[in-house]
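> I'd like to go over a predicted model; first the sequence, then the structure.
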Amino acid sequence: MRYVLGVDLGTGSAKAVLLDGEGVQIGRGTAEYPLHKPHPGWVEQDGEDWWRALGAAARQALGDRDPGQVACVGLSGQLNGAVFVDSAGQPLRRVPIWLDHRSQKECEWAEQKAGDLLKERALSRLGPVNTLAKVLWLKANEPEIYRQARWALLPKDWLRLRLTGEVGSEVSDASVTAAFDLYRREWSGEILEALEIDAGLFPPVMDSPDIAGQISAQAAAETGLKAGTPVVAGGGDMPCMILGSGVIAPGVVACGIGTAAHATAYAEELDPRAYNKLWPMCHPIPGKYAWLGCSFTGGASLKWFKEEFGGSYDDLNAAAARVPAGAEGLFFMPWLEGSATPCPDPSARGGFVGLALRHTRGHLVRAVMEGVVYDLRHSLDCFIAIGLPIDELRIGEGGSHSPLWRQIQADIFGRDVVRIATDDLSAVGAALLAGVGCGLYPDFATACSGAVKLAETVPCRADQATAYARAFARYGALYPLLKEWYAGK
């Protein structure tokens, strides 16, 4: 029996899945690690915590199976971190991750210097979320570490270096950094030169299913895997989630509510009309593209409410279910760490609007759940605006485990939705890349047909959809009204 192992380095934990030759999941593991917030706007993690979690999750997924039966390993990782390492691959500081917003000043400078290039080659405005912004911040604020750095690696690329001893990056992860030329599918020398960044910091890029190296003897001893096992280049967590959701052809769109909430669509080519609204990225399938719409703190908004005000998720869902759709005029803006699609703004912040004495705890919870989905609805509208078809709308991740949140999605989207039964979609996507890369699966269509399991269809209720359409129009007016206030003007 031959297996493939996929490991996803998420924001709060590493997750591993083991798939057999038919794409059936036969093992899984998980291990958590902390966030560090030493200053306002700073969000960092320790690479050694990631490494320990990878080993723990992989061992759980393998169980008592022979690691020699693992044909290939694939890695998925959180986007837009920056691991600054020396020539030996050792991190020089903690890793600023995608949630880190310290670099706004550097972003404003970069937009003045190279805004046209960023738009033309990366289809992006530079924001603090991007890896490039973190490189600029390091150069300006910690110049000694910048001088010592041999490589600026993305999170999963550093883990792959630890596994194999080989330095490299790959197109899907690199494509969202703002330092990448999406059309040429390579690092943009033009952008880096304009911003006076050493292009040598960025390693060569590979396609996602390319074999990037083999597990070293030292890594094998530390992780329980077998030395010599091939490792593919892998992918960013969102591109791998796209693959793990089966979004591999036009018309299939997926939404998910995890720490962030997102909507994703497949594309054959790029469209500049989505500039500064959607995030373009290279699809893990070589030569293809994908679009991402995002709400940074989607599921994190409900987690915040739970942690600050108490109660289990079951209790919160039950309270929200007793409240009518629309939460009797109460709205929640889920921008706890800035807004994303369609108006990226790191200064935006969350809040309740329309609060009245009659509103209860259940109203607050329902408003949070609805606000997250309203934010996702913007992404679907952006897809439609650039001509992307939505023939089948799939929903997955943690938010899809709630029957109420599933129904809210169908009603606010105004479409029937199909629940993805498969969990740990980014890790599954990484495993599928490993399977295609080593030849266990003949192609991506075959790989997805075995691994991506669909469950029930949740029908859109016409009467609720009509009411929600009116509410969504009111929600859409909130950011334009508050934009100047967020900016302190």
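In hand now; what should we look at? Quick caveat: nothing in here was measured; it's all calculated off a predicted structure.
> C-alpha from now on. contacts and neighbour counts both.
Noted.
> Need the single longest helix in the chain, by residues.
helix 361-385 (DSSP state H).
> Next secondary structure after that one?
Counting by DSSP states H and E, the next helix or strand C-terminal to helix 361-385 is strand 390-396.
> all strands for the stretch 51-200 of the chain, in order.
70-77, 83-85, 95-96, 151-153, 169-170, 180-181, 186-187 (DSSP state E, counting those that start in this stretch).
> Deepest-packed of these, please.
strand 70-77 (a mean of 29; mean count of other C-alpha atoms under 10 Å).
> now it, how far from the centre of its chain.
18 Å (C-alpha atoms, centre = their mean, to the nearest Å).
> Contacts made by that strand with the rest, please.
For strand 70-77, contacts defined as C-alpha atoms under 8 Å, 6 or more residues apart in numbering pick out 2-10, 155-156, 160, 229-237, 240, 426-427, 429-435, 437-438, 440.
> for stretch 199-217, same thing?
Taking C-alpha under 8 Å, 6+ apart as the rule, stretch 199-217 contacts 149-153, 163-172, 174, 186-187, 189, 192-193, 225-235, 284-286, 433-434, 436-438.
> Quick one: end-to-end distance for that stretch.
Start and end residues of stretch 199-217 are separated by 31 Å (C-alpha to C-alpha, to the nearest Å).
> Check it against this one:
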Amino acid sequence: MSETRHAPGSLDGIWLGLDLGTQSARCVAVDGTGQLLAAASRPLTGSRDGVRHEQDPEVWWSALSAACREALDGLDTRRIRGLAIDGTSGTILLADAAGRPLTPGLMYDDGRAADQAVTVNEVGGATWRELGYRSMQPSWALPKLRWLLDHEPAASGAGVRLLHQVDLITWRLAGHQVAADASHALKTGYDLVEERWPHQVMAELGVPEGLLPEVVRPGSALGTVCAEAAEATGIPEGTTLVAGMTDGCAAQIGAGALEPGAWNSVLGTTLVLKGSSAHLVRDPAGVVYCHRGPGENWLPGGASSSGAGVLSQLFHGENLDVLTEQAAALDPDAVAYPLVSTGGERFPFRAPEAEPFILGEVPTRAAEFHAHLLGVACLERLCFDYLDHLGAPVDGPLTLTGGGARNRYWSGLRAEVLGRPVRLPEQAEGAIGMAVLAATSSGAGVQEAAAAMVRIGAEIHPSPARTARYLPVYLRFIDELTRRGWLDQTVADHARRRAAQ
């Protein structure tokens, strides 16, 4: 049978994006123009016990295989050319030399490794500061790896391997172990500047060299799909397997926020910002850290503990569409600090003691609702002021994604408070981003692939008068955060200077 040949850089064909989230495994098939041809998902469940959160790694493979089979049923699979996969950041397991799981998957938010995190930061603190994130949290992969080495008898066996969540899947797809991507390896301590494991730090922590995988940049070719995986998934044997990224970075690619200064603001339960920079952005406070992009760019970002989750907490069971309509008609200037977490704030400032508050009168449910919409917008503006304070480029295109972006009034309000246009992609999800990344195996650059495949559904331009109307509200908001001792005065002063420009 003759092989179809494609011109270098041609996006012709079908590209697959695979996504392992917390609650589902998903497969999408996208063509070179960004048209979504098919999609399917399967649920994932885990177990929680206090700070512990685990999933069965074998379920990742079975769920993803089933999602692939459904999505590809009826497609001309001869046109499938490549795939990439994203997973949750910091999720790890141990496997034997044949790739069989020896432990459960310790999930991205598993916090059991508090003691190990102290040791990891004592030993590796200088390296973590050089890499721009200052310290590791207990939920990061390296403290959890140290926990597994301390508590799992299987960890001392011959040929044991550390696998990030997606590494198990790429092993199954290729039929043998392949390199991990640098995006998932970040929270395991991989040095993104030197592009190697920090050997001395690992030795002092007692992490055996043979435990750690080889690492390559996202977008690198890892191999091809083997016959056994083709049978299980329906993906044709020989399909190119491309190194992916974590779920947050995957969503950023799916939004097309890749040129220096471009940002993707994901408003879900919490607010997450991901951007692109030509240089590594270092944060002395450790609330912003950088991934390395598929190309030469760095991808700085931060995840807040505030966001749209406050609406489900405070307005559960109420009609949010009606509340939005009523709030828009009132247009009050009361503003709430929309903290979701009981553990304090983590971006754009770190304040474990932070708690919600409201400034101004909220005599009705609609007024209270509007105060929280406005609070998210003010916090989002403060995030950008903080990023600018760190020297990150922030003046490029801004896309809004996540569940909160579906509320058109709220998106407009955010644009007005920010004083900048915002874009709303038609399809913005991690799996789409991985299809874009897979398409770089054609020889196209990631920005070129995203320009062709990411479709913008709408663009909102704010009214300068409306931006001026909300400026005093924003300044009152940052004054209150400063008065409470959560926001550093130098950051507040920087925000005020930007507001005066």
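Cool, got the structure. Everything quoted here is computed from the prediction, not taken from an experiment.
> TM-score for the pair, please.
Put the two chains on top of each other and the TM-score (TM-score structural alignment, normalised by the length of the first structure) is 0.86; 471 aligned residues with a C-alpha RMSD of 2.9 Å.
> which residues in the stretch 51-200 of the first structure form helices?
104-117, 131-141, 143-148, 155-164, 171-174, 189-194 (DSSP state H, counting those that start in this stretch).
> Over to the stretch 351-500 of the second structure?
Going by DSSP H, counting those that start in this stretch, the stretch 351-500 of the second structure shows helices at 365-390, 408-418, 430-439, 446-453, 464-483, 489-500.
> Let me know which of these is the nearest to residue 228 of the second structure.
Closest approach to residue 228 of the second structure among those is made by helix 430-439 (21.0 Å; C-alpha to C-alpha).
> Show me what the closest one is packed up against.
strand 14-20, strand 24-31, strand 80-86, strand 240-242, helix 247-255, helix 446-453 (3 or more C-alpha pairs under 8 Å, 6 or more residues apart in numbering; DSSP states H and E).
> In the first structure, which residues correspond to the fourth one?
Looking back up the chat, that one is strand 240-242 of the second structure. Counting by TM-score structural alignment, strand 240-242 of the second structure lines up with residues 230-232 of the first structure.
> from the chain's centre, how far out does that stretch sit?
22 Å.
> returning to that earlier point: the helices of the stretch 351-500 of the second structure: which one's closest to residue 284 of the second structure?
Across those, closest to residue 284 of the second structure is helix 365-390 (C-alpha to C-alpha), at 8.9 Å.
> now that closest one, how far from the centre of its chain.
That offset, for helix 365-390 of the second structure, works out to 20 Å (C-alpha atoms, centre = their mean).
> after superposition, how close is that helix to the first structure?
Superposed on the first structure, helix 365-390 of the second structure shows a mean distance of 3.4 Å to its aligned residues (mean C-alpha distance after the TM-score superposition for the first structure).
> Show me what that helix is packed up against.
helix 309-314, helix 320-330, strand 335-337, helix 408-418, helix 464-483, helix 489-500.
> and the angle for that helix with helix 464-483?
Using axes from the mean of the first three to the mean of the last three C-alpha atoms, to 10 degrees, the inter-axis angle of helix 365-390 of the second structure relative to helix 464-483 is 80 degrees.
> give the contact list for residue 41 of the second structure.
24-27, 63-64, 66-67 are the contacts of residue 41 of the second structure under C-alpha under 8 Å, 6+ apart.
> List the members of those that persist in the first structure.
Contacts conserved in the first structure for the contacts of residue 41 of the second structure, using both residues aligned by TM-score structural alignment, their matches' C-alpha atoms under 8 Å: 24-27, 63, 66-67.
> got CSV for these, with neighbour count and distance to residue 41 of the second structure too?
Shown next, in CSV, are these (neighbours: other C-alpha atoms under 10 Å; distance: C-alpha to C-alpha, whole Å):
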residue, neighbour count, distance to residue 41 of the second structure
24, 17, 6
25, 26, 5
26, 25, 4
27, 30, 6
63, 19, 8
66, 19, 8
67, 24, 5
